[in-house]
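Participant: mind looking at a prediction? Sequence and model below.
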Amino acid sequence: MNIIIRNAKIIDSNSSFHNQTVDVLVADGFVKKIGTSLLNTDNSEELKLENLHISQGWFDSSVSLGEPGFEDRETIANGLDVAAKSGFAAIALQPNSLPVIDNQSQVNFVKNKANGFATQLFPIGALTKESEGKDMAELFDMKNSGAVAFGDYAKSLDNANLLKIALQYVQDFDGLVIAFAQDDKIKGNGVANEGIVSARLGLKGIPDLAEEIQIVRNLFLLEYTGGKMHIPTISTAKSVQLIKEAKAKGLNVTCSATVHHLVLTDDKLESFDSRYKVTPPLRTEIDRQALINGVLDGTIDLITSDHNPIDIEHKKMEFDLAKNGTIGLESAFGALMTVLPLETIIEKLTLGKSIFSIPNNSLAEGEIANITLFNPEGNSVFTKANILSKSKNSAFLGVNLKGKAYGILNQGKLILG
């Protein structure tokens, strides 16, 4: 496929064309030429979109899709289509399927299912067998099959010695350990952030301490073992400070924050709507502002949608009983544009790919064409009509968004929403 992208402003700090409005010729999956008023000498398709901006393809470091086992929530095929139309050229797939992605055959299964799609799928292998936290999974075999990291989705490893051994073991093949932080004993039966809102609503609270004490333990283990650790979806002000201090000490630690924790707070729980029941819970405005500052000062390396489809039978029920999770691919960019500068958003959705050993293809001549197309302007309200996922459990319904993702050009395919 040959295509000329017309009048596109490039947002890519690694590109010599950063902040310039140019034409881009893509041929045979590569960026062939970048310039102004490019001649169409070979009858290439031409793409013109309103206020078009482009960057290297966005990456989401935490996406759940359900398949295999929970196809009623989402399939790999539809999930990758949703990701593409939402501007994501690559996703890291969480292992929380049935069976859990904890061995070589399961990694191969999801990779084969993703063949031929514009959005690339990079599996995360479970750190422990069946994500039960008892025995280490087949990490080296999964790495050889294409797993980009190892972690048990939304589960903190109680066995500190097992995490220590994992951190030591993966250094033999430059592996990345994902260490979700939540002390289950401190969390107890909590369902919402412990604070004024939970007390007023009579909801059992989850204190900040449940996250922070686990982060402290995990950082001590990392300091002892060396290696690489990624702490996903942090949510408190103290967590940001702890990781900032660890980085200053030279520890090889990275972290992410979710779109919903950067935009929403526990004030949303006033309606007892289970769409706002997530892990970790929505926190206070003080925490939200600390996360924003953590993104701006570089403490937080990645922003993720933490896209987690949940079927209506397990989501639309009493708040205490509903499953945790929100979908987020479709609303991610528009929500982030309401709280962060454009260049910061693009940086946090692209440059962190290297953390997961995924190539960064800058917008330059001769590079693989891995491109996201978007418009940072315009306002809209997110409605059910905007949801492309099979599950509809979005925490952003009714939220004002800014800008929109047009789609992606990747793997030799143009996908527009």
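Facilitator: Right, received. Where do you want to start?

Participant: from here on, just use CA atoms for contacts and neighbour counts.
Facilitator: Will do.

Participant: quick one, helices of the stretch 1-150 of the chain?
Facilitator: Shown for the stretch 1-150 of the chain, the helices assigned by DSSP state H, counting those that start in this stretch span residues 76-85, 104-113, 139-145.

Participant: just name the most buried of these.
Facilitator: helix 76-85 (a mean of 23; mean count of other Cα atoms under 10 Å).

Participant: contacts for it, please.
Facilitator: For helix 76-85, contacts defined as Cα atoms under 8 Å, 6 or more residues apart in numbering pick out 65-67, 89-91, 110, 113-114, 117-121, 329-330, 388-390, 405-408, 415-417.

Participant: now do stretch 6-19
Facilitator: By Cα under 8 Å, 6+ apart, stretch 6-19 touches 20-24, 36, 46-48, 51-56, 343, 346-347, 362-364.

Participant: could you tell me which of those are located in strands?
Facilitator: Per DSSP state E, strands hold the following members of these: 21, 22, 23, 24, 46, 47, 53, 54, 55, 56.

Participant: structure two is appended below for comparative analysis:
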Amino acid sequence: MTTLLKSATIIDTSSPYHQQQKDILITDGIITKIEDSIENNNYQVVALDNLHVSCGWFDTSVSFGEPGYEERENIKNGLDVAAKSGFTSVAVNANSNPVIDNKAAVEFLRNKANGFATNLYPIAALTQNSKGIDMAELYDMQQSGAIAFADYNKPVANDNLMKIALLYAQNFDGLVFSFPKNNSIAGEGIANEGVNSTKLGLKGSPTLAEHIQIARDLYLLEYTGGKLHIPTISTTKSVELIKEAKKKGLQVTCSVAIHHLTLSDDELHGFDSNYKVNPPLRTKADLKSLIKGIKSGVIDIITSDHNPIDIEQKKLEFSEAKDGTIGLESAFGAINSVLNLQDFIENLTSKPKSVFGLENHSIKENSKAEITLFNPEHNYTFTRADILSTSKNSAFLDKKLKGKAYGIYANNQLILK
């Protein structure tokens, strides 16, 4: 199959055509020609309003539910949502039932994802059943295709266990995650501890809980060596801690969830459980620091932290509802509303792929076509009609967004919304 992308503005700093408007010809999954104008010779033509293209976006924190929680989202629909939201690759968390904590479970995920346009990369559990007691079979799972190890949204409280994991994973260049939360400090907090939690009568979770855990992990990393990734940081101090660690030469990377870049705890005044996330929404000052962290390069990755929750566990009193928001469909429009395209596109493409050791396919001739198609100037209000996920728990409902994904070309497939 031959596909012709017409008048596409290329956003790819590694491409010789960066910021140029070109026609792009793709044959059997390979970019064969990039020119000012290519004549249509019975090709499959894609001509879209204000078409922009970049290297394929990679979301490094996605939950699908399957196996065990298919009512939230199954792999088939999840990958379709990801493709139509502009993601050519997703890293899938281990928070299913059973937990992805062994070789067979990793292979199950990979086999279920065969044949889709969007690539699925399993993040396997760091500990058995994600209980934080015994380390899982890390090497075997990596051999089966796991690209990292994490107990999704669960901190490892045992200092020695985290130390051993960092030491052990070095034998096969494994990447270890540590969720930034100290449960002893956070207690039963469900909102950022501060003015809003006090006004609303919600139990507060102090930022100190995040800082203590990050400080511990950085001390352990300095002692052990190895590679550490800290997912979904949410505070000013967290950015500062990681900045200092990078200055020391430690192999530490971090991500931030899009809702932590765009929404503050001011949203909680309506007690809408869609805003109940983990870590909790922080202050506007934290938002500014996180955005600065993106621009300065301290923060490596932007993720949707897509976490579908069924209505029975989400449409409850705020204190009883389960944490999490979906985010694939709103990801680009939300982040493009607060950052310039040049400030963040690498945090969705080359940087996350580098962190996870994956190849980034540049937009140039004779390169594999792994491309996201989007319009950065489309302004709209995100409504329920924009949600493609099985679960509807979006923190961005009725928010004004800027920019919309058209879809992707990847694995020799064109997927458009």
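Facilitator: Perfect, thanks for sending it. Since this is a predicted model, take the numbers as computed values, not measurements.

Participant: re earlier: show the buried residues in the ones in strands among the contacts of stretch 6-19 of the first structure.
Facilitator: With neighbours counted by 16 or more other Cα atoms under 10 Å, these contain buried members at 21, 22, 23, 24, 53, 54, 55, 56.

Participant: with distance to residue 10 of the first structure added, can I get these in TSV?
Facilitator: Formatted as TSV, these follow (distance: Cα to Cα, whole Å):
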residue	distance to residue 10 of the first structure
21	6
22	8
23	10
24	10
53	6
54	5
55	6
56	9
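
Participant: ok so, going back, from the ones in strands among the contacts of stretch 6-19 of the first structure, pick the one nearest residue 377 of the first structure.
Facilitator: Using Cα to Cα, residue 53 is the member of those that lies nearest residue 377 of the first structure, at 10.1 Å.

Participant: and residue 256 of the first structure, what does it touch?
Facilitator: Counting by Cα under 8 Å, 6+ apart, residue 256 of the first structure makes contact with 230, 231, 232, 233, 234, 300, 301, 302, 303, 304.

Participant: quick one: which of those residues is most hemmed in?
Facilitator: In terms of neighbour count, residue 303 stands highest of those at 29 neighbours, by other Cα atoms under 10 Å.

Participant: and it, that's in a helix?
Facilitator: No: Residue 303 of the first structure: not assigned to a helix; according to DSSP: H, G, I helix; E, B strand; the rest coil it is strand.

Participant: so it sits against residue 349, correct?
Facilitator: Yes: at 6.2 Å, residue 303 of the first structure counts as touching residue 349 under the criterion of Cα atoms under 8 Å.

Participant: any shared contact partners between these two?
Facilitator: Common neighbours of residue 303 of the first structure and residue 349 (Cα under 8 Å, 6+ apart) are residue 60.

Participant: post-alignment, the helix ranked longest in the first structure versus the second structure, mean distance?
Facilitator: Longest helix in the first structure by number of residues (criterion: DSSP state H): helix 208-225. Helix 208-225 of the first structure: mean distance to aligned residues in the second structure after superposition is 0.3 Å, counting by mean Cα distance after the TM-score superposition for the first structure.

Participant: contact partners of that helix?
Facilitator: The set of residues external to helix 208-225 of the first structure that reach it, using Cα under 8 Å, 6+ apart, is 160, 163-164, 167-168, 179, 181-184, 186-187, 193-194, 228-229, 231, 234, 236, 238-239, 242, 246, 251.

Participant: re the thing from before, now, of the contacts of helix 76-85 of the first structure, which are buried?
Facilitator: The buried subset of the contacts of helix 76-85 of the first structure - by 16+ other Cα under 10 Å - is 65-67, 89-91, 110, 114, 117-121, 329-330, 388-390, 405-408, 415-417.

Participant: how many neighbours does the closest residue to residue 162 of the second structure other than its chain neighbours have?
Facilitator: Of all residues not flanking residue 162 of the second structure in the chain, residue 156 sits nearest, at 6.7 Å (Cα to Cα, 6 or more residues apart in numbering). Neighbour count for residue 156 of the second structure, taken as other Cα under 10 Å: 26.

Participant: then residue 224 of the first structure?
Facilitator: Neighbours of residue 224 of the first structure under the rule other Cα under 10 Å: 13.

Participant: kindly check the end-to-end length of stretch 308-325 of the first structure for me.
Facilitator: End-to-end span of stretch 308-325 of the first structure (Cα to Cα, to the nearest Å): 5 Å.

Participant: let me fix that, I meant to ask about stretch 184-204 of the first structure.
Facilitator: Stretch 184-204 of the first structure: ends 14 Å apart by Cα to Cα.

Participant: got it, and stretch 143-162 of the first structure?
Facilitator: From its first residue to its last, stretch 143-162 of the first structure covers 18 Å (Cα to Cα).

Participant: circling back: toward the C-terminus, what is the element adjacent to the longest helix of the first structure?
Facilitator: strand 229-231 (DSSP states H and E).

Participant: what span of the second structure lines up against the helix or strand following that following strand?
Facilitator: Later in the chain than strand 229-231 of the first structure, the nearest helix or strand by DSSP H and E is helix 237-248. Counting by TM-score structural alignment, helix 237-248 of the first structure falls onto residues 236-247 of the second structure.

Participant: any buried residues in that stretch, and which?
Facilitator: Residues 236, 237, 238, 239, 242, 243, 245 are the ones in stretch 236-247 of the second structure that count as buried (16+ other Cα under 10 Å).

Participant: can you give me every residue that contacts the second one?
Facilitator: Right, the one you point to is residue 237 of the second structure. Contacts for residue 237 of the second structure were tallied using Cα under 8 Å, 6+ apart; they are residue 211.

Participant: please consider this matter closed, and thank you.
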